[in-house]
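Novice: The following comprises the amino acid sequence and a computationally predicted model.
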Amino acid sequence: MNIIKSLEKRRTYYNIDKNLPVSESEIEEKIKEVTELVPDAFNMKSARVVVLFGEKHDKLWDEIYNVFEGKVPREKIDSFKAGAGTVLYLYDEKTVKKMQEDFSTYADNFPVWANQANGMLQISIWSLLRELNVGASLQHYNPVIDEKVKELFDIPKEYKLLAQMPFGGIVSEPEAKEKENIDERVKVVK
């Protein structure tokens, strides 16, 4: 158990393919486990995940290209479509609104907290995939694709799409990251 190693291995993988080193059912089960474990404010459980494989995954990326009417290069879209699946990250606005009503003092914070919880879920699933030797990247074609995605995959209208994570077998490793001067971003006060 080493979160530092897990985060070091988690990288943005653009060169992926449909050859997964583990089964789709293992990915599905692990995503469910992680989704249950990631915390959120007031235990509101607002995060939602939709996992697409096979033809549904391919359809998503074809429709993203169509929605953008060619403004995003086909090669870029095809690099995501080349993967084996996509994780869609959403949160349930109905859950957030209920929390706002129940805890009105904190009403303005619940959408922020829902986004924070979703961000924690995204990094957790991303790291999990890498631990399974699956490469992934995080994409943001929303809100342009929101309605089409809800229509294609029968997603409730009150779910807000936040990100898309195409994943697949790792074809090649990304270049090494350059070390930064972390003291410019982390201040320690004693």
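Specialist: That came through, no problem.

Novice: make it CA atoms for all contacts and neighbour counts henceforth
Specialist: Will do.

Novice: what ranges do the helices span in this protein?
Specialist: 3-9, 24-37, 54-67, 74-81, 93-102, 109-131, 146-153 (DSSP state H).

Novice: okay, the angle between the last one and helix 54-67?
Specialist: In other words, helix 146-153. Relative orientation of helix 146-153 versus helix 54-67 (axes from the mean of the first three to the mean of the last three C-alpha atoms, to 10 degrees): 150 degrees.

Novice: Put this next to the previous one:
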Amino acid sequence: MSNQFLDLITKRRTIYAIGKNVVQTPEYLTDLIQNTIKQSPSSFNSQSSRAVILLNAQHEKFWSFVADALKAYAKDEDSAAKTTAKMATFAAGVGTVLFFEDVETVQGLQTQFPSYAENFPIWAEHSTAIAQFAVWTALHTEGLGASLQHYNPIVDEQVHAEWGIPSNWKLRAQLVFGSVEGEAKDKGYIDDATRFKVFQ
């Protein structure tokens, strides 16, 4: 089967080996990320997704925050060193997109549409996931590698303080990206019969 969109998302993979050999300008990347999020669908067109785009030194600062926060969880010096080394692989990239959801927007929808109140937080998670996937794929089309990380909530307070993030923005994920410096690992798939049912 040949389909341009399917080809793109098939080739989009988790890339851990990333670097700073990026030809795109910070302005271009910012515009690409912002417009991709704008075009990502959300329930009731709530547009509840928020993003903080960290590039270069600001990106590295974020991963130093994560590395410092994780030291408290290390069982010994060896595990601490491994964690620090792992964070350094993320810092080796050129940027990170911090994805947030605006809690006030979600709460406003719950008030406005009480019949659906319990679903809006779930739908907000759908919205941010779509935005994350869309940005990830957009970066892939530019020849960049990325991986999606989840180090919230251990750095939430520091992130809000450092970059003046509104208190109603809830951190959900971090997409770290850069030049592709190594291939993705092989990806296996479960049997279609286990995953899908089709009725005609």
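Specialist: Perfect, I can see it now. Note that this is a predicted model, so its numbers are computed, not measured.

Novice: After superposing, what score do the chains get?
Specialist: Here the TM-score for the pair of chains, by TM-score structural alignment, normalised by the length of structure 1, is 0.95; 190 aligned residues with a C-alpha RMSD of 1.3 Å.

Novice: want to throw the helices of structure 1 into JSON lines with mean neighbour count and distance to M165 of structure 1?
Specialist: Output for those, formatted as JSON lines (neighbours: other C-alpha atoms under 10 Å; distance: least, C-alpha to C-alpha, whole Å):
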{"stretch": "helix 3-9", "mean neighbour count": "12", "distance to M165 of structure 1": "16"}
{"stretch": "helix 24-37", "mean neighbour count": "14", "distance to M165 of structure 1": "12"}
{"stretch": "helix 54-67", "mean neighbour count": "17", "distance to M165 of structure 1": "11"}
{"stretch": "helix 74-81", "mean neighbour count": "17", "distance to M165 of structure 1": "9"}
{"stretch": "helix 93-102", "mean neighbour count": "16", "distance to M165 of structure 1": "21"}
{"stretch": "helix 109-131", "mean neighbour count": "20", "distance to M165 of structure 1": "8"}
{"stretch": "helix 146-153", "mean neighbour count": "14", "distance to M165 of structure 1": "14"}
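
Novice: can I get the ones you listed in CSV with distance to S137 of structure 1?
Specialist: Shown next, in CSV, are those (distance: least, C-alpha to C-alpha, whole Å):
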stretch, distance to S137 of structure 1
helix 3-9, 13
helix 24-37, 16
helix 54-67, 14
helix 74-81, 9
helix 93-102, 25
helix 109-131, 8
helix 146-153, 19
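
Novice: Looking at these, which is nearest to R185 of structure 1?
Specialist: With C-alpha to C-alpha as the measure, helix 3-9 is the member of those nearest R185 of structure 1 (17.6 Å).

Novice: Identify the residue nearest the residue nearest in space to the middle of structure 2 in space, chain neighbours excluded?
Specialist: With distances taken as C-alpha atoms, centre = their mean, L175 lies nearest the centre of structure 2, 3.2 Å away. Using C-alpha to C-alpha, 6 or more residues apart in numbering and skipping residues adjacent in sequence, the residue nearest L175 of structure 2 is L148, 4.5 Å away.

Novice: Which residue in structure 1 aligns with that neighbour?
Specialist: Matched by TM-score structural alignment, L148 of structure 2 corresponds to L138 in structure 1.
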